[in-house]
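*Asks:* Structure here, sequence nowhere to be found:
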């Protein structure tokens, strides 16, 4: 098992940390909530205090996109496998098996378990609006 080097992974407030990841097929849970996500695997990285939801920039095919990312487990689905998923705003391309680079901008909140899909969907919408506000202020 790998652990994230906390000196390298300083994202509590805001940094220039990025990850290059290959997009994999997920369970399509985000799509069911009208927030399709690009999924990537973190099965070797566990026990990190950095699980949570982040405002991010995504670099794909030399173009920068805004997004919101969940990094960690899926407590609302009782899924403790570690992964990442990013909802890229205004983006509709097939990027399975392609590489993207994700730039962490700001942590929005810690992970939490929701009592219903409607509650989760409402929170994702709030996360998206907050991420947009943060990212637009940096452009």
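*Replies:* Structure received. On a predicted model such as this, the values are computed, not experimentally measured, just so you know.
*Asks:* okay, CA-based contacts and neighbour counts for the rest of this
*Replies:* Will do.
*Asks:* any residues touching the longest helix along the chain, and which ones?
*Replies:* Scanning the chain for the helix with the most residues, using DSSP state H, yields helix 117-138. With C-alpha atoms under 8 Å, 6 or more residues apart in numbering as the test, helix 117-138 has contacts from 33, 53-57, 66-68, 76, 105-106, 108, 114.
*Asks:* what about stretch 30-48, how long is it end to end?
*Replies:* Using C-alpha to C-alpha, to the nearest Å, the end-to-end distance of stretch 30-48 comes to 23 Å.
*Asks:* List the buried residues of it.
*Replies:* 30, 35, 36, 37, 38, 39, 40, 41, 42, 46 (16 or more other C-alpha atoms under 10 Å).
*Asks:* Looks like the fourth one contacts residue 85 (just checking).
*Replies:* Yes - counting by C-alpha atoms under 8 Å, residue 37 does reach residue 85; the two are 5.6 Å apart.
*Asks:* try it against this one:
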């Protein structure tokens, strides 16, 4: 996949089948758009492309919102390439760009810069200043500018449209199964293993502290069954998100106890896939009660069918 980080440096005239959007999570709704995109490209002799934005427009319009995302830019790039996209345009959502009207965006960006011949958008997609661009505008402009436009209907899950917001809501409610169903894959986080307080090893449960990208959304505080991937090997794990209230912890941490594992992985990167919610964060009355719960969590993790 070709990655173009600056549209000003892009001067190719390759005719494209393109879709526009944040594609945060690259969930099943996005995957349907990409499937149609690839199909249209193959049928019409075009190359498939995605135009996405960084940072997220909401961070520009509402800078005080603490927006967390499903994907880092690296994760999104990987997922789009995995789904067969041939070109990825990463456009900075700057002042100049956000002030383009819908018509200016179509003419200057889609037609003159990107040579779009087939455009696919989601069921509720709008663009341009004050959301002045929509499917009706595209239908109106398409004949004059030599491209075709297609709108893809939403994909539903449990009577609701799948969206990045719905996936985020499921994660913050610890509904891992719903989040994974909507994504079409297991939600994951990754990061470098850093030094912590090393309290876990004193009670027989040494954990790896993961430094997670601050833009990534974390599921609700609590304990989870996870897959752990370290140096191309896969293990079962029990992951905790929280402040360790039993030992009067203050700061949020992401720690994973890896079953049947005894290697030094400090400063190395590991990834975890969320598989099942175990329980909310608990403040135990004693370390003995904490160990009892950890023993039970370990039993449930060992018996979980991965």
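*Replies:* Arrived safely. Only a predicted model underlies this, so the values are computations on that prediction, with no experimental measurement involved.
*Asks:* picking that back up, take the buried residues of stretch 30-48 of structure 1 and keep only those in helices.
*Replies:* Checked against DSSP H, the buried residues of stretch 30-48 of structure 1 include these in helices: residue 30.
*Asks:* Could you dump the buried residues of stretch 30-48 of structure 1 into TSV and include distance to residue 7 of structure 1?
*Replies:* Putting the buried residues of stretch 30-48 of structure 1 into TSV (distance: C-alpha to C-alpha, whole Å) gives the following:
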residue	distance to residue 7 of structure 1
30	31
35	32
36	32
37	28
38	27
39	25
40	23
41	22
42	19
46	16
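*Asks:* Tell me which two of the buried residues of stretch 30-48 of structure 1 sit farthest apart.
*Replies:* Greatest spatial distance among the buried residues of stretch 30-48 of structure 1 (C-alpha to C-alpha): 35 and 46, at 25.3 Å.
*Asks:* what's the closest of the buried residues of stretch 30-48 of structure 1 to residue 95 of structure 1?
*Replies:* After measuring the buried residues of stretch 30-48 of structure 1 against residue 95 of structure 1 - C-alpha to C-alpha - the closest member comes out as residue 38, at 7.8 Å.
*Asks:* where's residue 259 of structure 2 relative to residue 61 of structure 2, distance?
*Replies:* Counting by C-alpha to C-alpha - residue 259 of structure 2 and residue 61 of structure 2 are separated by 44 Å.
*Asks:* between the two, who's got more neighbours?
*Replies:* When residue 259 of structure 2 and residue 61 are compared for neighbours, residue 259 comes out ahead with 15 against 10, by other C-alpha atoms under 10 Å.
*Asks:* Map that one across to structure 1 for me.
*Replies:* Using TM-score structural alignment, the equivalent of residue 259 of structure 2 in structure 1 is residue 89.
*Asks:* Contact partners for that match?
*Replies:* By C-alpha under 8 Å, 6+ apart, the contact set of residue 89 of structure 1 is 65, 66, 67.
*Asks:* at 6 Å what do you get?
*Replies:* Shown in contact with residue 89 of structure 1 (C-alpha atoms under 6 Å, 6 or more residues apart in numbering): 66, 67.
*Asks:* buried sites along the longest strand along structure 2?
*Replies:* When structure 2 is parsed with DSSP state E, its longest strand is strand 269-280. Using 16+ other C-alpha under 10 Å as the test for burial, strand 269-280 of structure 2 gives 269, 270, 271, 272, 273, 274, 275, 276, 277, 278.
*Asks:* With adjacent residues omitted, what lies nearest to the corresponding residue of structure 1 for the third one?
*Replies:* Yep, that's residue 271 of structure 2 we're talking about. Aligned counterpart of residue 271 of structure 2 in structure 1: residue 101 (TM-score structural alignment). Once flanking residues are discounted, residue 101 of structure 1 sits nearest to residue 20: 4.3 Å by C-alpha to C-alpha, 6 or more residues apart in numbering.
*Asks:* now do residue 43 of structure 1
*Replies:* Nearest to residue 43 of structure 1 is residue 82, by C-alpha to C-alpha, 6+ apart, at 5.5 Å.
*Asks:* Let's verify that neighbour: helix, strand, or coil?
*Replies:* The three-state label given to residue 82 of structure 1 by DSSP: H, G, I helix; E, B strand; the rest coil is strand.
*Asks:* That one contacts residue 73, doesn't it?
*Replies:* Yes - using C-alpha atoms under 6 Å, residue 82 of structure 1 is in contact with residue 73, at 4.9 Å.
*Asks:* any residues touching stretch 35-53 of structure 1, and which ones?
*Replies:* Outside stretch 35-53 of structure 1, the residues touching it (C-alpha under 6 Å, 6+ apart) are 1-3, 23-24, 26, 30, 69-72, 82-87, 107-111.
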